[in-house]
Structures are given as structure tokens and as C-alpha cells.
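Colleague: Sequence first, predicted coordinates after that:
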Amino acid sequence: MSELSLVSAFPKAENAAWKALVEKALKGAPFSALESKTYDGAVIAPLYPPSKDGAVVPGRDPGAPWEVIQRIEIPDAETANRQILEDLNSGASGIALLFEGAVGNRGYALTADAGTLKAALEGVHLEWGVPVELQLGTNAKTVCEIVADLIAERGIPVNRTNIRFGCDPIGTLAANGWSDASVDETAALAKDLSSRGFEGPFAVADGRPVHEAGGTEAQELAFVLASAIAYLRAFEAAGIVLDDARRTIFFRLAADQDQFLTTAKFRALRKLWSRVEEACGLTPEPAFVAGETAWRMMTKRHPQANIVRGTIATLAAAIGGANAFTVLPYSGAIGLPEDFARRVARNTQTVLLEESNLYRVADPSAGSGALEALTRDLCGAAWRLFQKFEDAGGVVEALKSGLFQEAVTDTGKARETAMARRKDSLIGTSDFPDLGEDAIAVMDVAPTKTNGVAQTVTPLTPIRLGESFEALRDRSDTILAESGVRPKIFLACLGRPADFNVRAAFAKSLFEAGGIEAVAATSEQTLAETLDGFRASGASLACVCSSDKMYASDGAKAAKALKDAGAAHVYLAGKPGELEAALREAGVESFVAAGGNALETLSGAYEHLGA
């Protein structure tokens, strides 16, 4: 029997044929309409040919899983110890201990004293090489010495431990505006720990302050590269041989829901660091790169959506070659997460490791035209920005001048504008909200109060992109608590469901993102029935929803009837085009459409409500 070949039944896929079909579908619109741009200005094309440079970027050893790291930021030592043991016994590879002033601190931290650390690490077999990552801010030297003394007190051979000391005075300076240690003091501490037998790493180049403030991928990469080089120079000056000094530094990047850019960013960091090693006359070795899901994409509203975003981010970082990764529990923006949220964070990684087997392929994105192009673009943009750091005298001097913070802040504002217009979105917060969502429980622990310290540079202020929408939702909750009902808007749906469904769904998502409940009919109604529905709804706002054809025939009539029926403000879903003058004369006061400023519309709606 001859073998059946399905391939021969289909014509060969040609780029020219695809482009001809696309141009036909665009109906005269430029091909560039399919392109998008990153916040770094790089163009993302709709289709890429296979990359001619498919070389694997050295990262994790082939077939080696990444480390599943759980954050420990519980102030009470005994509670922290129970959580550490639960995490390690339930799938986590290691732990990250957060201290006051650390990058990524959300108001909860361990106390930097020997009693706290001894109690928190009780029963943790450090001699088994359990990865312990110290995320340090204030009193970094003190914490490092306590940990070193604790290991000595237990009689554990230093070479059997796996401690990433994680000193980061540059990241602390960027995040807080101050640092109680210098780069040179960190180098001296690294030399002291090395003399005790620890191999490190002792310092981390952490990009999270840049990412959390809204920075671009290239800005984050340039910052970690410049930070690492500052540590490298200081360590060499302190007498650590350059070939050893590079191994005393590791990296940490944020991973967000932009899957391809996140993967490209992790790959680009390795390429950039290899270039630095070559420039130092060293044979490149794979850098150790840790990652954490991004704070700026975390939401308080519909926090379960954080699980999806966290999964995408973990997938992206894993494909990008992360050596260790931390998933922020989905309730982290609300408060200190409880057991279930921490369990979900662990299991997010366990599923990707053990069921999806993502770790078994080294650099699976190698050869992808899109990812290779993005990686290349990020390397170029980050290197140019890094050179500006160098010209300014290094990253610390660049922070002192404030020019870097200004650039990052500008990008953060651009992101917030894109969120306000819902060009960027957070599902469950800016789009498709659930006004009936249940409250999520968190631990009953008050945030740690930090001591006021005089700032020496302008800090990079963290943002969460959903905060403005959350503030409107809080306003709605207050009204509900005081009056028993939420603010409402009536969707006056004209014609058949086929006429109004799309725009009614858009309007519902828009207004409920601000906590204004949308009330609408689901079937065809006469204008009289629609007006009866408006009166019965208890709403004082109304939004006409239908097709352009229906707007031409019945839009003005419906708007006037709604205004006569007592609507305080009449909206219309869609762009009015040539009908605008007639619709406004009939009573339409605002038009809502994709690309408009949703936050301005929603804030205005509360003014129309008199709330």
C-alpha cells in the first residue's frame, strides 16, 4: 500500500501569496496597520521568516529544571517557619527571604536579627543545598553575617550550602532613593564571605525597580547590565580575581504577561552579559538569571486573573532560560497571601515543570524569526542605553543626575495612558470586570512601618497599572455600602441582538470597569419598552447601543426620548461620523468607543451621577 502524503495536497506556503491575501483583507489600508511597536520603539511585524541565526543561547543546563522559589516576607518568625516548611515540603525548591528596604518589598518583611532568622530557618536542611536567596535592603551586612554565623553554629560545611546573598545597594538606591551601603562596602563584604568559604553569589543586579516603575525592557536590561558591571569593577578592585568575580554576581528580571517580549528579554540579558565577559577577556559562561512575576500587572480586583497572568509570565521566563523563578501569589496586591494563594503559586510552576516538561528543551525559542528579531532589537537598544550610563560615569552617577528616573517615569506615564485608553488591558480590571466577585482573604498582618531615611536620589516609584480603575471600583463599593445600590447606567439597545450585542458588550465592560453597573435588555424591544426599562432600572445615566444603520434611522429619536425621560447624561456607543451633529442636537452628550480615554469617561460619569 502506498503511503498517503497530505503535504502534496496543499500548495507550498509562500510569503508573497500570504501578503497578497493580507493586502486584499486590508481593503486599501497600509500594511503597516498590522505592525505594532514596543515601548522601546521596536517594530513588531505580523510575520517573520525563520531566523538564519538559530544558535542556542546558553542558559540552564539542557534538561535541568529551574528552581521554584517562594517569597518569605512574613514578619512573625514562627509563622514564617511554618510557611517555609510547607513550601519546601510541597514542591518549592527554595526560598527567598525578604528584609526591610529590599527591592520588591511590599510592606512586609523579616526582621534583621539573629533570633528571627534562627527561628525562621528551624528545621530547614541548609546542608542539603536548599537554595536560600536573601533579598536585602537595609542592614544587608548584618543579615549576611547572621546567616554565615548560623551556618557555622550548626556545624554545616559551607560548601554544602546554597546561599545567594543578594546584596544590591544600587537596586536599593533606585527603589528607595537611599542605600545604607555602597558598592565598595558590598565588595568588602563579598571578600569577607568568600574568606569564610562561601562561593556566592554575593550581589544581584536586579531589574525590578525599573520594571515596577513602568520602564521598558531595554531600560531594565541596561540597568541590570550597568549594575553588574559596577559590582564587577568593585569586586576586582577589592582583590577578587576577575574570573571569580563574575561568578559572584547573579541577575534578576521581572516577567510579565507580554510573553514574547519577556522571553526575548531573558535571552537578551544572557547575550549582553556574554558580550561583557568577552570585552573583559573572559570566555563567556552562562549567567545565573532569576525571575519574578511582575508587580505592575498585579490587580486587587478579580485577583484570580493574576493566576493567568502569572502562568504566562512563568512560561515566558522558562522558555527564556530562567534558572530560578518566583510566582507572586495571586492575592499579593490585596495583602499578605494566605496558604491557598501560595499553594497556587507553587503549583503554577509545578504544572509547567512536571506536566508540560518545559525545562527539557534548551532555549526552545532558538531559530524563531520573531523571538530572534526581538532579542536582537532588545540587545541593541539596551546596549546603547548602557553606553549612556557609562558616559555618565556609571549607573550610580546616572541615578544621581535623575535623567534615568525621568526616562523611566515618562514610560510609566505612557503605560498608564495606554491603560486609561484600554489599549493595554488587565482582564478583570480594565476589561471584563465582575462586579459580583467575592472578597479574597489574606493574612491579618499589618504592613511593616519603615523608618524614614533621607533620600539622596529620586526613587523609581512602583506602579500597578490597574490602580486607577481599582480606585473607581472602591468608589462604587462605598456608594453600595452607603445606599444599598451601585451606581447604574441603562444600556438602551436598539434593534435586534445582532444589531446591538457587540456595542452593548463594549459599553458594559467599559462602565463596569469603573464600578457602574450596566442594565440592559437581551432581546429586541420597541422604543416604548426600552423607555419603560430605563425608568424601571433606577439608572440616571443611559447609553444608546446599536449598529451604525440603526443609529442613522433611530439613534436621534432614542436619545431625545431618553433625555425627555429624565436621563442625566446620554452616551452613545461608537463613533458617530457624519451623524454627530444630529445626535448631539437630539441629546447625546458623549460618545464612547475603542481608543477613547476610559478613565476620563468613568470619572465624568461619577460627576454626572453627583457622586
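Modeller: Perfect, thanks for sending it.

Colleague: drop to CA atoms for contacts and neighbour counts, all remaining ones
Modeller: Will do.

Colleague: ok, which stretches of the stretch 351-500 of the chain are helices?
Modeller: 369-391, 395-401, 403-420, 467-483, 497-513 (DSSP state H, counting those that start in this stretch).

Colleague: would you list these in TSV and tack on mean neighbour count?
Modeller: Shown next, in TSV, are the helices of the stretch 351-500 of the chain (neighbours: other C-alpha atoms under 10 Å):
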stretch	mean neighbour count
helix 369-391	20
helix 395-401	19
helix 403-420	19
helix 467-483	17
helix 497-513	21
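
Colleague: What distance do you get for L352 to L358?
Modeller: Using C-alpha to C-alpha, to the nearest Å, L352 is found at 6 Å from L358.

Colleague: quick revisit: could you dump the helices of the stretch 351-500 of the chain to TSV with distance to R106?
Modeller: Conversion of these to TSV gives the following (distance: least, C-alpha to C-alpha, whole Å):
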stretch	distance to R106
helix 369-391	28
helix 395-401	22
helix 403-420	19
helix 467-483	15
helix 497-513	25
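
Colleague: Second structure follows, compare the two:
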Amino acid sequence: MAPHEGDEARAAWLRLVERTLGGRPASSLAARIEPSMLVEPLAPAGRLPPLWSRGGSAWTRLQRLDRDDIASARRGLENGADGIEFVLAGAPTAWRGGIEHAALAPLLGELPIDRLALRFSAGSRLEVAATIDDAIAAARLDPSLMRVSFGLDPIGGAARGGATLAKGQRDALVATVERLAGRGYRGPVLSADARPIHAAGGFASTELAYAAAAYVSLLRALLDGGVVDGVALAAIDVALAADADQFVTMSKLRAMRLLQARILAAAGLPPAALPLHAETAWSMLAAEDEGSNVVRATIAALAAALGGADSIAVLPHRAASAAGDAEAERLALTLQAVLAEEARLHAVDDPGAGSGTVESLTLALAEAAWSLLQEIEGLGGLPAAESSSWLAARIAADREDGRRRLASGEAAIIGVTLHRADGAPLPDPVDEAVGDPFGARRRAAPFERRSS
């Protein structure tokens, strides 16, 4: 068979590339994303169809609120937030503090919740759903007109605690979903939230595998409990971290949609939309040279938008050192406004479709995560994977490889491990969450100045 004309043109182009590289092969430009994953930046054009479409609408811009501060919430709305993510104390995503359960209803009562998108990070506290529903009922609002993501994460909470859900807990989970669906809520009730895996140091493939395993566990619990297919599928969303590795973040979000489609096909269920939330990563924040966090957050938010996130929350650039800084909170929302209203990133459906590099990375991450999902299921599911220390060991290996790359200079954090303002050598790295395999860690923290 004669070679395709396009193949000949590509071969000629690659020869030119290698000539500019001084004879080095074009493959030398490949980037190591994870220890066993290389991505070719000069991959041929992809052929996958777009994986997502917002229909011309922008993503939902959320302000994260992790303290009882009505003034901060109101400032966020004045600064352009479409809604608020309320982070409850004890939730795995409460990087610092969190809102006490008793303070939630008063906060909701002082906000125009009929005009807001509401998202909650509640962990395994199912009783939070009743508090939210009571606040909406007290305001005499129609649940079917509300935009609410309840953010209950009972499966993930059990897994991180090394326990399975008892039958009574599963029954309570099913009852909660059915009651809220009966009340008319359209938004997701449960969340397969993998942000804590990223915050603990897990690679993208580990984060995706965890999200997929949590999704499977939640879906299985609902279907086994007798919830009808349509209600069960509408009840679950996924939350992922967005970091400053633009193409990995874009591809990770796209890969999650492939994984969900494959899970549903394997279960014999019809295709269903996947609500996907992204938050700029806690782990990429630095307490030194905080201005660099603005750049990292911009890249992460851009990647989340281009990767198809339906809602995005940007952590303020001073969140690691000065939580509650009003100017930092304003800038985090302004950043999203620029990306949405000036750059208009939402105007194109799935810009990564057709890019050989983005598509090959999407497929590589999806395949790696699917393989890990099979391992998790082979162990008996997500809680069993944690009980056997499989998950903790996987995250620890990811974390140590990332730390080694920073210490050796193979990877860098601007302002901390590279171009330090004081020019001082790096200190010996110290783990900021010793003894907790799932503890949230900032990658910069081991290399930052420490008071004597």
C-alpha cells in the first residue's frame, strides 16, 4: 500500500524539526506527565468528536466560602459571582476551618438564594441536606427552580476513614436522594469529590481513578437501593482539582467524561450528562512570592474552562497565608470574569478536540485511570482499597515522586524552588501533614522558609 500523502508530509515536517534540534529525535520533546506516562507534543491531529458543549453559555462562577462570614459572601456576589460554594467544617475539602453546621441556615437566610447557584461541600453529613431544604422551604421557594448541588460525599468519607457504609447508612443515602428528587430538586445531591486526592499529592490518573471509583460506589448504592435509573444518574456530580499544568488539567476533565461514559456503558445504563465542578488546586498555592499564585490560578482556571468544567471556584492567591483577604477574593472572581467575558473561553465547544496532544493525553489518562479503577474494584471497591492501604500507598508514591522532582530541579515552583526572591538555597524538605496519608499538602510548603 502506498504511503498516505499526509504521512509523507508529516515525515518531512518531523525531519525539519529534528534538524532544528541538532539531530536529536523529535521524540526527545516528549513530556513526562507521570512516571509511566509520556506525552508527545507533536502528535498528529486528533479525530475524536467534542466531548462537551455548554451550548454557548459560560460556566458558573462560584466563590468558595469556608467560614461564617456573610460580608464575604455579599462581597463575592457584588464582585460577579454567580453563586457560592459553602464548605462545611469537617468536609475533606475544608482546607482551613469550614462553616459549622449550626451557622449554615442563618447564612442562607441572609442571602438572595433564589438568584444564586448554591454548591455545598458537606462530606458525609447527610443531615446538611435537610438544613438546606428547610432554608429553601422557609423562603417559600420552588426547589425545581433552584440551582443546588448538595455535595454530599458519604462514600468518599467512608473510604478515607477506612470503613464501608453500613446498610442503615445506605438506606439513609437512598432516602435522602429520593426525598430531594420528590421535592423537585434538579441539581446533584451526591458528589464523587476527588479534590482531596489531588491535595494529598495524588497524580492526575490517581485522582481520576478515585473519582471514577467513588462515582461507581455512589451509583451502585443508589441502584441497589431501588432508586430509578434517571434519578440515580441525575443525583451524582464529580469534582476535580485544576492546577497550573494546563494541558494535564484540560485532558483530565475531558478524560473524566470518557470514564463516566464507559462506566455507564459497562453497567448497561443510557448516556447521561455529567455535572463537573473544578476548583483551583490547594496544593499549588505558595505562601512565598504570593503574586505567582495569581498566574498559577489564571492558568488553572483557563484550563478548567477549556476542559469543560460546568462550574469553577478559584482559590484566592493569599488563601495559604491570609484567609479572608477581601482583595484576594475580589481578584479571584475578577480573574474568572476576564476569562469568561473578555477572553470568551466558553464560546467554543471543547477546544481540545482535534488537538493530537490533548486527545492523546486525554486517552492516556483515561486508560491509566480505568486500569486503576479495575484494581480498586478487584479489591472490593473504594473503602476496601483504603482499608488495605492500597490507596494510601498509591498517593504516597505519587507524592514522593513529585517532591523528588522538585528537590532535584526536574520540576519547579516559581518563587519557591526557582527564582527565589532571597536567593537562598532550598531548605531540607519537611512534610506538612506527617502521619496523615490523606492530609492536604501544599507542594511548596516543604521548601518554604521556616521560622527557627
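Modeller: Here it is on my side, so go on. What you are looking at is a predicted structure, and each value in this text was computed from that prediction instead of being measured.

Colleague: on that earlier part again, out of L352 and L358 of structure 1, which sits in the busier spot?
Modeller: Between L352 of structure 1 and L358, L358 has the larger neighbour count (other C-alpha atoms under 10 Å), namely 21 against 16.

Colleague: what lines up against the more buried one once you look at structure 2?
Modeller: Matched to structure 2 by TM-score structural alignment, L358 of structure 1 sits across from L345.

Colleague: and what of R233 of structure 1?
Modeller: So, by TM-score structural alignment, R233 of structure 1 is matched to R220.

Colleague: Can you mark which positions in the helix or strand where that match lies are buried?
Modeller: Using DSSP states H and E, the element containing R220 of structure 2 is helix 204-224. Judged by neighbour count (16 or more other C-alpha atoms under 10 Å), helix 204-224 of structure 2 contains these buried residues: 204-219, 221-222.

Colleague: next one: stretch 603-611 of structure 1
Modeller: Using 16+ other C-alpha under 10 Å as the burial criterion, the residues of stretch 603-611 of structure 1 that qualify are A605, Y606.

Colleague: re the thing from before, ok, now how distant is the residue lying closest to the match of L358 of structure 1 once chain neighbours are set aside from R54 of structure 2?
Modeller: Once flanking residues are discounted, L345 of structure 2 sits nearest to L339: 6.2 Å by C-alpha to C-alpha, 6 or more residues apart in numbering. Remark: distance between L339 of structure 2 and R54 of structure 2 (C-alpha to C-alpha) = 15 Å.

Colleague: Check R74 of structure 2 too.
Modeller: R74 of structure 2 is 27 Å from R54 of structure 2, by C-alpha to C-alpha.

Colleague: Equivalent analysis for L365 of structure 2, please.
Modeller: 23 Å.

Colleague: what's the answer for S205 of structure 2, then?
Modeller: Counting by C-alpha to C-alpha - S205 of structure 2 and R54 of structure 2 are separated by 25 Å.

Colleague: can you check G182 of structure 2 too?
Modeller: G182 of structure 2 is 27 Å from R54 of structure 2, by C-alpha to C-alpha.

Colleague: Looking at these two, which one has more neighbours?
Modeller: Comparing G182 of structure 2 with R54 by neighbour count (other C-alpha under 10 Å), the higher total belongs to R54, at 15 against 12.

Colleague: show me what contacts the closest residue to that one other than its chain neighbours?
Modeller: Of all residues not flanking R54 of structure 2 in the chain, D349 sits nearest, at 6.9 Å (C-alpha to C-alpha, 6+ apart). Going by C-alpha atoms under 8 Å, 6 or more residues apart in numbering, D349 of structure 2 touches P50, W52, S53, R54, G55, G56.

Colleague: any chance of these in JSON lines, plus distance to P92 of structure 2 and secondary structure?
Modeller: Shown next, in JSON lines, are the contacts of D349 of structure 2 (distance: C-alpha to C-alpha, whole Å; DSSP: H, G, I helix; E, B strand; the rest coil):
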{"residue": "P50", "distance to P92 of structure 2": "32", "secondary structure": "coil"}
{"residue": "W52", "distance to P92 of structure 2": "28", "secondary structure": "coil"}
{"residue": "S53", "distance to P92 of structure 2": "30", "secondary structure": "coil"}
{"residue": "R54", "distance to P92 of structure 2": "29", "secondary structure": "coil"}
{"residue": "G55", "distance to P92 of structure 2": "33", "secondary structure": "coil"}
{"residue": "G56", "distance to P92 of structure 2": "33", "secondary structure": "coil"}
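
Colleague: closest to A393 of structure 2 among those?
Modeller: W52 (33.5 Å; C-alpha to C-alpha).

Colleague: Report how many residues lie close to the closest one.
Modeller: By other C-alpha under 10 Å, 19 other residues sit near W52 of structure 2.

Colleague: what about the alignment partner in structure 1 of G90 of structure 2, neighbour count?
Modeller: Aligned by TM-score structural alignment, G90 of structure 2 pairs with G101 of structure 1. Using other C-alpha under 10 Å, G101 of structure 1 has 26 neighbouring residues.

Colleague: Check the one 10 residues further on too.
Modeller: Counted with other C-alpha under 10 Å, the burial measure for T111 of structure 1 works out to 20 neighbours.

Colleague: Alright, calling it a day.
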